[in-house]
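> sequence first, predicted coordinates after that:
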Amino acid sequence: EGDDQAGDDVLARARLAADEHGDAERSDAGRPLDEPTPGCGPADGERRRFTGDDHSGESSLSAGDSRYRPPVSNVRLLLLEPDSARSELLVRSFEELRTPITVAATVEEVALAAASGPVVVAASGLGGGGAARLRALREDPRTAALAVLAVAPRGAGSVAALKAGADDVVPWPSPVPLLRARLRGLFADARARAESHRTVAAFAGLLEAFEAREPHRIEHSARVGRLAAGMGRRAGLSEAEVERVRIGGVLHDIGTVAIPDGILYKREPLTDGELAVVKSHPVIGFSLIRDVPAMEPYGPFVLRHHERIDGSGYPDGLRGAEIPLPVQLVALADAFDAMTSSRPYRAVRDDGQTLSVLEEEAR
């Protein structure tokens, strides 16, 4: 019964990822609307059009103005919207947050601005083409790891934005407290990502080999990282832990570099021996990173992402709370993306079918 409850808890957290309003009231209760978002830095309502030489994150406020908190790593807000009329409309709403805004019309402008320091991108999908711009952000190596908040029409637009690569979504129009709550987490996330960049760089060689051999699998891992991080944020994890979950999701399948293609992509049922080879990839992956000090926080994700709360997983058959919650989130995201993606040996399931399967397994 305890294991069933643990499974229900994880599934409940997954469903929170689709909630559009829950965190606004929790995060902003009792906070004055004119108080700036923690982590967003001093705010002067400044708005700039990106020109390609934008290197500032400073405010025009004096250093002695105690109403505002100091900037966190000079994180800046970039609004991505090619249409000037719509960008003016969005800027007027975001200016109520009293944080400097830079407007970018193209992904190229976002990439140039991001080169000068950590940013959060507010990507507009109000006039169509929003999903395509989000995909372009994720496909460009210069912008692939940026924290992105999608501003989307209510309903299907929010789902499309998440599938296209947004870290979070706000429906349009949205009240200021909701905008503030969503941006607060992403500003802290942008700082955490900047601080973790060197950690990922320390393992870049192996990731490049992984991507060269299995480009579709690195895309799967990136989606797993984003989905698991989103669930972790809604579950109340700190931004540092959310970033650890995201990187753990990216790295979780690294051990598959050692699995022969003939087994990994076999369409027919695997033999017992072949299945044993496939099941060795968590241990292989862990052996690849365990001697790299910077990779120590990600070992549990690599080694434990196939453990299951009922004890049926591998390599060690852990049960229930023996599997850390962050690892459970990556395992859940891995299962969801695997079932909704094309595989040589299995037909694609739609989102509804996949959630039904996950809910049944959690009972």
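Here it is on my side, so go on. Residues are numbered from 1 along each chain as shown.

> contacts, neighbours, all on C-alpha from now
OK.

> in the protein, which helix is the longest?
If you go by DSSP state H, the chain has its longest helix at helix 176-201.

> elements contacting that one?
Helix 176-201 makes packing contacts with helix 22-28, helix 84-94, strand 119-124, strand 147-153, strand 168-172, helix 239-251 when contacts are defined by 3 or more C-alpha pairs under 8 Å, 6 or more residues apart in numbering; DSSP states H and E.

> dump those into TSV; add mean neighbour count and distance to Ser221 as well.
Converted to TSV, the helices and strands packed on helix 176-201 look like this (neighbours: other C-alpha atoms under 10 Å; distance: least, C-alpha to C-alpha, whole Å):
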stretch	mean neighbour count	distance to Ser221
helix 22-28	15	27
helix 84-94	15	32
strand 119-124	26	22
strand 147-153	26	17
strand 168-172	22	18
helix 239-251	25	5
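
> rewinding a little: buried ones in the longest helix of the chain?
176-194, 196, 200 (16 or more other C-alpha atoms under 10 Å).

> what angle do that helix and strand 147-153 make?
Put simply, helix 176-201 runs at 140 degrees to strand 147-153, going by axes from the mean of the first three to the mean of the last three C-alpha atoms, to 10 degrees.

> C-terminal to helix 176-201, what's the next element?
Reading on from helix 176-201 to the C-terminus, the next helix or strand found by DSSP states H and E is helix 204-213.

> second structure for comparison follows:
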Amino acid sequence: MSDEPKTLPLVLSAPRGRAKPPRHLADLSAEERTAAAAELGEPAFRVKQVARHYFARLERDPAAMTDLPAKNRDAIAGALLPQLLTPVRVLEADRGTTRKTLWRLFDGALVESVLMRYPDRATICVSSQAGCGMACPFCATGQGGLQRNMSTAEIVDQVVDGAAAMARGLVPGGPGRLSNVVFMGMGEPMANYKAVIGAVRRMVAPAPDGLGLSARNITVSTVGLVPRMRQLATEGIPVTLALSLHAPDDELRNELVPINTRFSVAETVEAAWEYAKATKRRVSIEYAMMRDINDQAWRADLLADVLNAYGDWGWVHVNLIPLNEVPGSQFTRSRDGDTDEFVRRLQAKGISTTIRDTRGSDIDAACGQLAAAE
């Protein structure tokens, strides 16, 4: 099979005045599910039946829900499982093991998710906002600004779609299980905190209340919204925190990640350290390697010093990311030699470091590129 593809101001909340997405089962608490059943004139166990289809069987087609009464089946499923995501384009790379989907939401907003199958795991990268208000100049999504926050169910539905694709053998390698979720698609997850935490709780809850995923296999990323990072440490959900740092000094990070003018490198890294200390979970430092911008050897030394200031018990891991280049952008991928030296410098100072495996470079891998093109 061919590897070719087949077919600013900071805004911390979504614009007001937009219509809300349709109410969906994944949005509802236990009490709200009972109330929804009453509204439909159905016993409460009907909602549990639908939940079992959705979360355990990964089924959204009412025709397959044969344990529901035939005369009410469409009405029950339609009320609890309205269509939230409509596929616009699906592109494949890496012999079909990388699938990028462009979705249209109910109001026409576009978001993206990427399903990646590896020999030992399957990971889906999900979006949490339509657009992004963080305005990072090297990011395709950031260039388009923020349209709105996504609902809990809109986030969860991306995961259900990926889990169903794996379970039904739609990804080369035969039927399998979705194991990992990363919030590294479009948007700043911490700027849509309530919906993101709601989605995480649905993912980790056992069926029929959720997908039964391990919290340790869920990664929530942030550019550094310090109050929300601290709040995440109190939730009792041991997800992996990924901090998109991209520079170890305030002068450069102010330009690359504008939220840094509000929360400095020192404040942001300290909040990450506090998360690691509270949860005993190692934090991932995401660092996009940009040629002659942030990839100098002295910056590797400085990054190591900044991280080592908080202890040497292995609380942190640096994940160097070969930049997904955006057409027309001044930001380009670092030379391999500079990246290798960056790794050497960090490791010499005791910092665990890897280079991220890049996938989907031929299908507009950088989140936001496909939506912008559409």
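Arrived safely, thanks for sending. None of the values given here were measured: they were computed from a predicted structure.

> now the TM-score, please.
The TM-score (TM-score structural alignment, normalised by the length of structure 1) is 0.31; 193 aligned residues with a C-alpha RMSD of 7.0 Å.

> all the strands of the stretch 51-200 of structure 2, residue numbers only.
All strands of the stretch 51-200 of structure 2, identified by DSSP state E, counting those that start in this stretch, fall at 86-93, 98-104, 110-117, 122-125, 129-131, 146-149, 180-183.

> out of those strands, which comes closest to Gln158 of structure 2?
Nearest of those to Gln158 of structure 2, taken as C-alpha to C-alpha: strand 110-117 at 6.9 Å.

> packing partners of that closest one?
By 3+ C-alpha pairs under 8 Å, 6+ apart, strand 110-117 of structure 2 packs against strand 98-104, strand 122-125, strand 129-131, helix 369-373.

> which of these sits closest to Leu252 of structure 2?
Leu252 of structure 2 lies closest, by C-alpha to C-alpha, to one member of these: strand 129-131, at 23.7 Å.

> quick one: contacts for Glu211 of structure 1?
Residues counted as contacts of Glu211 of structure 1 (C-alpha atoms under 8 Å, 6 or more residues apart in numbering) are Arg217, Ile218.

> go again with 6 Å.
Neighbouring residues of Glu211 of structure 1 by C-alpha atoms under 6 Å, 6 or more residues apart in numbering: Ile218.

> tell me how far it lies from Ser221 of structure 1.
Going from Glu211 of structure 1 to Ser221 of structure 1 by C-alpha to C-alpha, to the nearest Å gives 10 Å.

> look at Lys194 of structure 2 and say how many residues are nearby.
12 (other C-alpha atoms under 10 Å).

> what's it in contact with, if anything?
So Lys194 of structure 2 contacts nothing (C-alpha under 6 Å, 6+ apart).

> so where do the helices sit in the stretch 101-250 of structure 2?
Using DSSP state H, counting those that start in this stretch, the helices of the stretch 101-250 of structure 2 run over residues 140-144, 152-167, 193-204, 226-232, 250-256.

> what residues sit buried inside stretch 209-226 of structure 1?
Phe210, Glu211, Arg217, Ile218, His220, Ser221, Ala222, Arg223, Val224, Gly225, Arg226.

> could you identify the most distant pair in these?
Farthest pair in the buried residues of stretch 209-226 of structure 1 (C-alpha to C-alpha) is Phe210 and Arg226. Separation: 18.4 Å.

> one step back: which of the helices and strands packed on strand 110-117 of structure 2 is buried the deepest?
strand 129-131 (a mean of 30; mean count of other C-alpha atoms under 10 Å).

> coming back round to it: give me the angle between the longest helix of structure 1 and helix 239-251.
Angle, helix 176-201 of structure 1 to helix 239-251, by the same axes, to 10 degrees: 50 degrees.

> any chance of the buried residues of stretch 209-226 of structure 1 in a markdown table with secondary structure and distance to Ala123 of structure 1 as columns?
Putting those into a markdown table (DSSP: H, G, I helix; E, B strand; the rest coil; distance: C-alpha to C-alpha, whole Å) gives the following:
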| residue | secondary structure | distance to Ala123 of structure 1 |
| --- | --- | --- |
| Phe210 | helix | 30 |
| Glu211 | helix | 27 |
| Arg217 | helix | 26 |
| Ile218 | helix | 24 |
| His220 | helix | 22 |
| Ser221 | helix | 23 |
| Ala222 | helix | 19 |
| Arg223 | helix | 18 |
| Val224 | helix | 21 |
| Gly225 | helix | 20 |
| Arg226 | helix | 16 |
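
> make CSV from these and add distance to Ser84 of structure 1 to it.
Formatted as CSV, the buried residues of stretch 209-226 of structure 1 follow (distance: C-alpha to C-alpha, whole Å):
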residue, distance to Ser84 of structure 1
Phe210, 41
Glu211, 38
Arg217, 38
Ile218, 36
His220, 35
Ser221, 36
Ala222, 32
Arg223, 31
Val224, 34
Gly225, 33
Arg226, 30
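
> and which of these is nearest Ser287 of structure 1?
Using C-alpha to C-alpha, those come closest to Ser287 of structure 1 at Phe210, 15.3 Å.

> separation between the closest one and Glu361 of structure 1?
For Phe210 of structure 1, the distance to Glu361 of structure 1 (C-alpha to C-alpha) stands at 31 Å.
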